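1. Pasting a predicted model and its sequence here:
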Amino acid sequence: MCNNMDTVIEIKSEIKSGAGQVGQRLDTVAARMAHGVSRGSVSAMIRSGDIRVNGVKKKPGYRMKPGDVISGRLLIAPLPPVSATPMSMDIIHEDPHILVLNKPAGLVVHPAPGHWEDTLVNGLLAHCPGIDKVGGDGMRPGIVHRLDKDTSGIMVVAKTPGSHEFLKKAFKYRRMEKQYLALVSGEMDETSGTVTLPIGRHPVKRKCMAVDLSQGRPAITLWRKRARCKGATLVEVALKTGRTHQIRVHFKALGYPLVGDGCYGQRRRKKTKKNMLPIEKAASRQMLHAWRLGFRHPWSGRRMDFTAPLAPDMEALLLSHGLWDGNGESCF
């Protein structure tokens, strides 16, 4: 039964021939249509018949066909409030307009279904009074870009509405300079390269992305080799676009997935774990670090460049294999 606080979302969409949804699971496609609703909730609504295909009740795993029409009514309970939770933050720079920090690996940036507490946003609400009014999204106040949970490194947060608008535009129009350090599996012979493969949702794995030559969004990754050891190469990466999992997808496509990557690398294939090199076994997460960030200050217009020290686990792994000498100079 609906109460006065519930929200009803009506969805209807036709699956066109050749579109990226053809062949995908019904629950995956419907969950994307119902923004903010978990796939589990959508699956339950499909089983109950609240979401149908061509007016017929289907299973969540039904594979979409050209011409299928998804329709239904989703009863959504209100989202829980986001609480302020004091936490230790490695702050690189802070002024009345922006905050620059070094995010540790393992920290989720903002609340989402399945992970409402202990995110960076919870910490920001406690550290920056008034930031809850910045950006117009109660789940992501002040957030202008994101890093994956298991990616460490530099982030900039907007503390005022004006800074939020300025920084969002800077990211959108590619006025931010972003460099990463990535440890990839395999010994690369080339010294540099550019990857321009478009990226879209993986047709089967809902949490992964993939190269999609027909429906993907443009993505540009520049890279240069910094060091190499047995079985792995340290590269510096400059992003010209900011697609989800861009670095991870592009290096997977090159045949050099990131060391420790549970979605795109060897770690996700149980049969290969026993054959992993020691450097692979020693990595508990993808070895990816957002290293440098450069942009114009949203209030003063002054050029600002920041560098985030490597996370302890990644630094220790690189040092133990002779891949890192502490040199903070960029290859670009």
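-> Ah, there it is.

2. okay, CA-based contacts and neighbour counts for the rest of this
-> OK.

3. what about residue 242, distance to residue 299?
-> 24 Å (Cα to Cα, to the nearest Å).

4. Structure two is appended below for comparative analysis:
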Amino acid sequence: MENKRSYKVEERAGLRIDRYLAEELPELSRSYIQKIIKDGGVSLSGKPLKANYKVNPGDVIELVLPPAVEPEIQPENLPLDILYEDKDVIFVNKPKDMVVHPSAGHTSGTLVNGLLYHCKGELSGINGVMRPGIVHRIDKDTTGVLIVCKNDLAHNQIAEQLKEHSITRRYRAVVCGNLKADEGSVDAPVGRHPVDRKRMAVVSRGGKRAVTHYRVLERFGEYTYVECELETGRTHQIRVHMASIGHPLLGDEVYGRGKSSFRLQGQVLHAMILGVVHPSTGEYLEVEAPLPGYFAEVLEKLRKGC
């Protein structure tokens, strides 16, 4: 079934239509949008547009997305760092540069591919064939612990704890600058950036409440080693919140200060501790992922004043 959408141009007039739609639909690649345009799926007043058309204020752009076809996700024998596992849940230490679950145009090499092989397909099906077992995510370049559910009962119970903000989630990060206070909180709503739709931002309208608590662990003058605890779990929350108070994460090329001298691959952010009430036993279970090598090296260099 075709998916029809319309967009009234109120901001970003003058952009090419392919770029405008790429910002409105960050989940789709620009090349895919260009293909839709080429196939006649984007129109204005009933007339198909070309990719180089520049949008004007008041334009009502009509977009027809082709029917979604979910690919079959294949199990893959990938190296996984299993921190804890039982019949209901599995805690995995995700490395850098690994995507959590498949998406359009990216169906292999993900954590889900590896889990399908490791668990022999025994993962909860609530989130569909693209995200079996997945109840929460961390970014591709963020390392650390994730919980994955093997059955629907466990999935529902962990999802409810996430909804109630009762799960313990503590991260380690290195931020730019010297934080004034030893601890504090950022309570600011997070939503899509009003101009760059591929980014998140602290927004005054349309966002969801987001709360991050932080605590200084070590100071290095130009940088600070901190622990961040999530009260809520919004997309890019820690990265956006710390940037909003003038202390973006070291290595964060999206919300930070560009490339650093540390030759990093993305932000220095690690999901270190995850605690939940076990869905079967009812007992509190807390799992810790040790700092990865790259993070330890950054701290060693900072301690030496490099």
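-> Here it is on my side, so go on. Note that the structure is a prediction, hence the values are computed from the model and not measured.

5. After superposing, what score do the chains get?
-> Here the superposed chains carry a TM-score of 0.88, computed using TM-score structural alignment, normalised by the length of structure 2; 302 aligned residues with a Cα RMSD of 2.6 Å.

6. ok so, going back, looking at residue 242 and residue 299 of structure 1 now, which is surrounded by more residues?
-> Applying other Cα atoms under 10 Å to residue 242 of structure 1 and residue 299 shows that residue 242 carries more neighbours, namely 18 against 12.

7. Looking for the alignment partner of that one in structure 2.
-> Taking TM-score structural alignment, the alignment pairs residue 242 of structure 1 with residue 233 from structure 2.

8. so who does its match touch?
-> residue 210 (Cα atoms under 8 Å, 6 or more residues apart in numbering).

9. Find the nearest non-adjacent residue to residue 130 of structure 2, please.
-> Once flanking residues are discounted, residue 130 of structure 2 sits nearest to residue 102: 5.8 Å by Cα to Cα, 6 or more residues apart in numbering.

10. got it, and residue 104 of structure 1?
-> residue 152 (4.9 Å).

11. Roughly how far does residue 270 of structure 1 sit from residue 209 of structure 1?
-> On the measure of Cα to Cα, residue 270 of structure 1 and residue 209 of structure 1 end up 20 Å apart.

12. So which of these two has more stuff around it?
-> The neighbour count for residue 270 of structure 1 versus residue 209, taken as other Cα under 10 Å, is higher for residue 209 (22 against 9).

13. what residue of structure 2 matches up with that one?
-> Checking TM-score structural alignment: residue 209 of structure 1 goes with residue 200.

14. is it true that its match touches residue 207?
-> No: if you go by Cα atoms under 8 Å, residue 200 of structure 2 and residue 207 don't touch, sitting 9.5 Å apart.

15. Helices along the stretch 201-332 of structure 1, start to end?
-> Along the stretch 201-332 of structure 1, the segments classed as helices by DSSP state H, counting those that start in this stretch run 246-254, 270-273, 278-281, 312-320.

16. Let me have these in JSON lines, extended by distance to residue 306 of structure 1.
-> Output for the helices of the stretch 201-332 of structure 1, formatted as JSON lines (distance: least, Cα to Cα, whole Å):
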{"stretch": "helix 246-254", "distance to residue 306 of structure 1": "20"}
{"stretch": "helix 270-273", "distance to residue 306 of structure 1": "37"}
{"stretch": "helix 278-281", "distance to residue 306 of structure 1": "29"}
{"stretch": "helix 312-320", "distance to residue 306 of structure 1": "18"}
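
17. Pick the most buried one from the ones you listed.
-> helix 246-254 (a mean of 20; mean count of other Cα atoms under 10 Å).

18. Identify all contacting residues around that one.
-> Against helix 246-254 of structure 1 from outside (Cα under 8 Å, 6+ apart): 184, 195, 197, 199, 209-211, 219, 221, 237, 257-258, 261, 264-265.

19. at 7 Å instead, please
-> 195, 209, 210, 211, 257, 258, 264 (Cα atoms under 7 Å, 6 or more residues apart in numbering).

20. Next, work out how far apart the last one and residue 183 of structure 1 are.
-> Meaning residue 264 of structure 1. From residue 264 of structure 1 over to residue 183 of structure 1 (counting by Cα to Cα), the distance is 13 Å.

21. With the fifth one instead?
-> Noted for residue 257 of structure 1: a distance of 9 Å to residue 183 of structure 1, by Cα to Cα.

22. before we move on, what about the third one?
-> To residue 183 of structure 1, residue 210 of structure 1 is 20 Å away according to Cα to Cα.

23. One more: residue 11 of structure 1?
-> Taking Cα to Cα, one finds residue 11 of structure 1 at 42 Å from residue 183 of structure 1.

24. Looking at those two, which one has more neighbours?
-> residue 183 (28 against 14).

25. corresponding residue for that one in structure 2?
-> So residue 183 of structure 1 corresponds to residue 174, using TM-score structural alignment.

26. got the contact list for its match?
-> 223, 224, 225, 226, 249, 250, 268.

27. Might one say that the fifth one is in contact with residue 264?
-> Going back to what we said before, that points to residue 249 of structure 2. No: Residue 249 of structure 2 lies out of contact with residue 264 (Cα atoms under 7 Å); the separation is 11.6 Å.

28. quick one: the helix ranked longest in structure 1 aligns where in structure 2?
-> The longest helix of structure 1 (DSSP state H) is helix 161-172. Using TM-score structural alignment, helix 161-172 of structure 1 corresponds to residues 152-163 of structure 2.

29. can you tell me the mean distance of that stretch from structure 1 after alignment?
-> Taken over the aligned residues, the distance from stretch 152-163 of structure 2 to structure 1 averages 1.1 Å (mean Cα distance after the TM-score superposition for structure 1).

30. which residues make contact with that stretch from outside it?
-> Under Cα under 7 Å, 6+ apart, the answer for stretch 152-163 of structure 2 is 88, 124, 125, 126, 135, 149, 167, 279.

31. Tell me the buried residues in it?
-> 152, 154, 155, 156, 157, 158, 159, 162 (16 or more other Cα atoms under 10 Å).

32. now those residues as JSON lines including distance to residue 78 of structure 2?
-> Formatted as JSON lines, these follow (distance: Cα to Cα, whole Å):
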{"residue": "152", "distance to residue 78 of structure 2": "24"}
{"residue": "154", "distance to residue 78 of structure 2": "24"}
{"residue": "155", "distance to residue 78 of structure 2": "23"}
{"residue": "156", "distance to residue 78 of structure 2": "27"}
{"residue": "157", "distance to residue 78 of structure 2": "28"}
{"residue": "158", "distance to residue 78 of structure 2": "25"}
{"residue": "159", "distance to residue 78 of structure 2": "26"}
{"residue": "162", "distance to residue 78 of structure 2": "28"}
